[in-house]
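K.L.:
take a look and give me a structure for this.
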Amino acid sequence: MAGVLGWASVGCGGDDATTVTVYAAASLSGAFEDMAGEYEATNPKTAVRLSFAGSARLATQIIAGARADVFASADTANMNRVVAGGRTAKSPVVFARNHLALVVPAGNPGDIAELEDLEEPGLVLAVCAPEVPCGALARAVLAGAEVEIDADTEETSVRAVLTKVMLGEADAGLVYATDVAAGGAKVLEVPIGPQERFTDYPVAAVSNRAEAADFAAFVTGPEGRRILASHGFETP
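P.N.:
Reported below is the predicted structural model:
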């Protein structure tokens, strides 16, 4: 799962539909699937094609020439890479905020009550790779808490970390608050404490197509904000 780009087409839009291709951070999957559905309902001649993966991987593909219309990143650093590569048609707009969270499987088999417990021998910790936004945040939080531990597995997206925890393949994982909600009854959140950190999510039209600018505006508009809030994202 960690190495595979996730594609989703929301709705049909008819044989003569125009397709807008959206590259979005894995942590946005639930919110953007709902957003695409609502967008298509009010724009029946437009089909939304969603591609989810880690922001670093998506940014690299866009810079290399991938035919994306819209890019929504889980941090400003990867968006800045795309901007510097001359691959945005419009200036990015920050549309959401997310907090890092420590998640454990339901039942908390590792008996983890705080970040410092991750130093206990034998515990399996899953994090995102350093180049992925949630990975950079995880390392900053661990350093701030003076917790010295090497992760047992590094994933290319935050949803891959969540899956490891949900399946019981890891005793703990560092994900986003919205991923804890997505995990439902299969996971529990352990408070991080004063080291809590957040990331901002920017979106930008990559192509010059009118549909690209329109979908990006939908994300930042009132309907987009409502959907994001329903998935636990905060207003920046």
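
K.L.:
could you use CA atoms for every contact and neighbour count after this?
P.N.:
Noted.

K.L.:
report all helices and strands that the longest helix seen in the chain contacts.
P.N.:
In the chain, assigned by DSSP state H, the helix with the most residues is helix 29-42. Here helix 29-42 touches strand 6-10, strand 46-53, helix 210-220, helix 222-230, going by 3 or more Cα pairs under 8 Å, 6 or more residues apart in numbering; DSSP states H and E.

K.L.:
next up, for comparison:
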Amino acid sequence: MSRALTRRRAAAAIVTAALLVPLAACNGKDEGKKDGGGAKSAGDVPKAQLTVLAASSLTDVFAKAGAAYEKEHPGTKVKFSFAGSQELAAQVKEGAPADALVTADTKTMDGLKVDVGTPTVIAKNRLVIATGEGNPKKIHGLKDLAGSKLKVVLAAPAVPVGRYSKQVLDAQDVDVKPVSQEPNVRAVLSKVEMGEADAGLVYKTDADTAPDKVDAIDIPDGQNAVASYPAATLKASENAEAAAAFVKWLSTPEAQQILRKAGFQKP
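P.N.:
Here you go, the predicted structure:
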């Protein structure tokens, strides 16, 4: 082979290699974009001022969850408005400005299908009997609540915890005449804490927030009711993408760990 031919082939190889380098770089960039096209990172979620309507029983745990979410998503602020689920539903129907909703039952959420996105259950809960510290009235089970000398307070029937309470009492054929019917579970707990009632039916997680003021008497699983907490975005939200990101986050391991630590059960 002549030296001239060898030199020409070498030069052609150099030119070909030079042309292939930028093509490889382009392919690498495209591949990178393709790989990054999955779930959005925290930095991709739009910054927003979110308002979340949430059931009263989530008051303490959502304060921690909100702080964790804001830390993970700089620039986003989460404001919670807590009330009984039935009150929250009324606010949604009246057009209250908010971005997401979390209720303490699926029935309330199901009644808002035209107003909310697809709900996801993020946690579950159970009832306990809350009594004064030290259980001075020696209450051991649901049937004890029928005692005529006991002052028992329940949530109103329209409130999820009130509906669950009626369900478990009726199933055990226990006739309770409450001294008052409260608008949410925290109001029931407060009555027992202040000594205005001897006992009340509340969620386990609510009783756990006041261990130095009330005792929690467990109700056997066979006599109890399971409360489910669905979360959904509101269709009227002006921060739809950010609201959806928050609702989705509530099912992540980090959020679920916060809920478990507060005593909520797995969805």
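
K.L.:
TM value for the aligned chains?
P.N.:
Taking TM-score structural alignment, normalised by the length of the first structure as the basis, the two superposed chains have a TM-score of 0.89; 217 aligned residues with a Cα RMSD of 1.2 Å.

K.L.:
re earlier: any chance of the helices and strands packed on helix 29-42 of the first structure in TSV, plus mean neighbour count?
P.N.:
Formatted as TSV, these follow (neighbours: other Cα atoms under 10 Å):
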stretch	mean neighbour count
strand 6-10	16
strand 46-53	23
helix 210-220	19
helix 222-230	17
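
K.L.:
quick one: those as CSV, columns for distance to residue 33 of the first structure too.
P.N.:
Formatted as CSV, those follow (distance: least, Cα to Cα, whole Å):
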stretch, distance to residue 33 of the first structure
strand 6-10, 7
strand 46-53, 8
helix 210-220, 12
helix 222-230, 10
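
K.L.:
among the ones you listed, which comes closest to residue 139 of the first structure?
P.N.:
For residue 139 of the first structure, the closest of these is strand 46-53, at 20.0 Å, according to Cα to Cα.

K.L.:
and that closest one against the second structure, how far off on average?
P.N.:
In this overlay with the second structure, the average offset of strand 46-53 of the first structure from its partner residues is 0.6 Å by mean Cα distance after the TM-score superposition for the first structure.

K.L.:
got the angle for that strand vs helix 210-220?
P.N.:
Angle, strand 46-53 of the first structure to helix 210-220, by axes from the mean of the first three to the mean of the last three Cα atoms, to 10 degrees: 70 degrees.

K.L.:
where does strand 46-53 of the first structure end up in the second structure?
P.N.:
Mapped onto the second structure using TM-score structural alignment, strand 46-53 of the first structure covers residues 76-83.

K.L.:
show me what contacts the corresponding residue of the first structure for residue 219 of the second structure?
P.N.:
Superposed on the first structure with TM-score structural alignment, residue 219 of the second structure falls opposite residue 192. By Cα atoms under 8 Å, 6 or more residues apart in numbering, residue 192 of the first structure lies in contact with 101-102, 114-115.

K.L.:
tell me which of the residues you listed you also see in the second structure.
P.N.:
Comparing these with the second structure on both residues aligned by TM-score structural alignment, their matches' Cα atoms under 8 Å, the contacts found in both are 101-102, 114-115.

K.L.:
what subset of these is buried?
P.N.:
Neighbour counting over these (16 or more other Cα atoms under 10 Å) leaves 101-102, 115 as the buried ones.

K.L.:
now, which of those residues sits nearest residue 172 of the first structure?
P.N.:
Once Cα to Cα is applied, the member of these that ends up nearest residue 172 of the first structure is residue 102, at 6.9 Å.

K.L.:
what is the aligned counterpart of that closest one in the second structure?
P.N.:
Under TM-score structural alignment, residue 102 of the first structure pairs with residue 129 in the second structure.

K.L.:
same check, this time on residue 153 of the first structure
P.N.:
Match for residue 153 of the first structure (TM-score structural alignment): residue 180.

K.L.:
can you tell me, leaving aside adjacent residues, what's nearest to that match?
P.N.:
Nearest non-adjacent residue to residue 180 of the second structure, counting by Cα to Cα, 6 or more residues apart in numbering: residue 153, 5.3 Å away.

K.L.:
the one you found matches what in the first structure?
P.N.:
By TM-score structural alignment, residue 153 of the second structure lines up with residue 126.

K.L.:
shouldn't its match be in contact with residue 174?
P.N.:
Yes: taking contacts as Cα atoms under 8 Å, residue 126 of the first structure lies within contact range of residue 174: 6.8 Å.

K.L.:
ok, residue 124 of the second structure touching residue 228?
P.N.:
Yes: in terms of Cα under 8 Å, residue 124 of the second structure counts as a neighbour of residue 228; the distance is 4.5 Å.

K.L.:
common neighbours of these two, please.
P.N.:
Taking Cα under 8 Å, 6+ apart as the contact rule, residue 124 of the second structure and residue 228 both touch residue 267.

K.L.:
comparing the two, which residue is more hemmed in?
P.N.:
Per other Cα atoms under 10 Å, whichever of residue 124 of the second structure and residue 228 has more neighbours is residue 228, with 23 against 19.

K.L.:
hey, where'd the strands end up in the first structure?
P.N.:
Taking DSSP state E as the test, the strands found in the first structure are 6-10, 18-25, 46-53, 70-72, 93-105, 125-128, 153-155, 172-176, 187-190, 198-205.

K.L.:
now do the fourth one: which range of the second structure does it align onto?
P.N.:
Read it as strand 70-72 of the first structure. Using TM-score structural alignment, strand 70-72 of the first structure pairs with 100-102 in the second structure.

K.L.:
quick one: contacts of the matching stretch?
P.N.:
51-55, 88, 229-234, 237, 243, 247.

K.L.:
distance of the residue most central in space within the first structure from residue 66 of the first structure?
P.N.:
The residue lying closest to the centre of the first structure (Cα atoms, centre = their mean) is residue 27, at 2.4 Å. According to Cα to Cα, to the nearest Å, residue 27 of the first structure and residue 66 of the first structure sit 21 Å apart.
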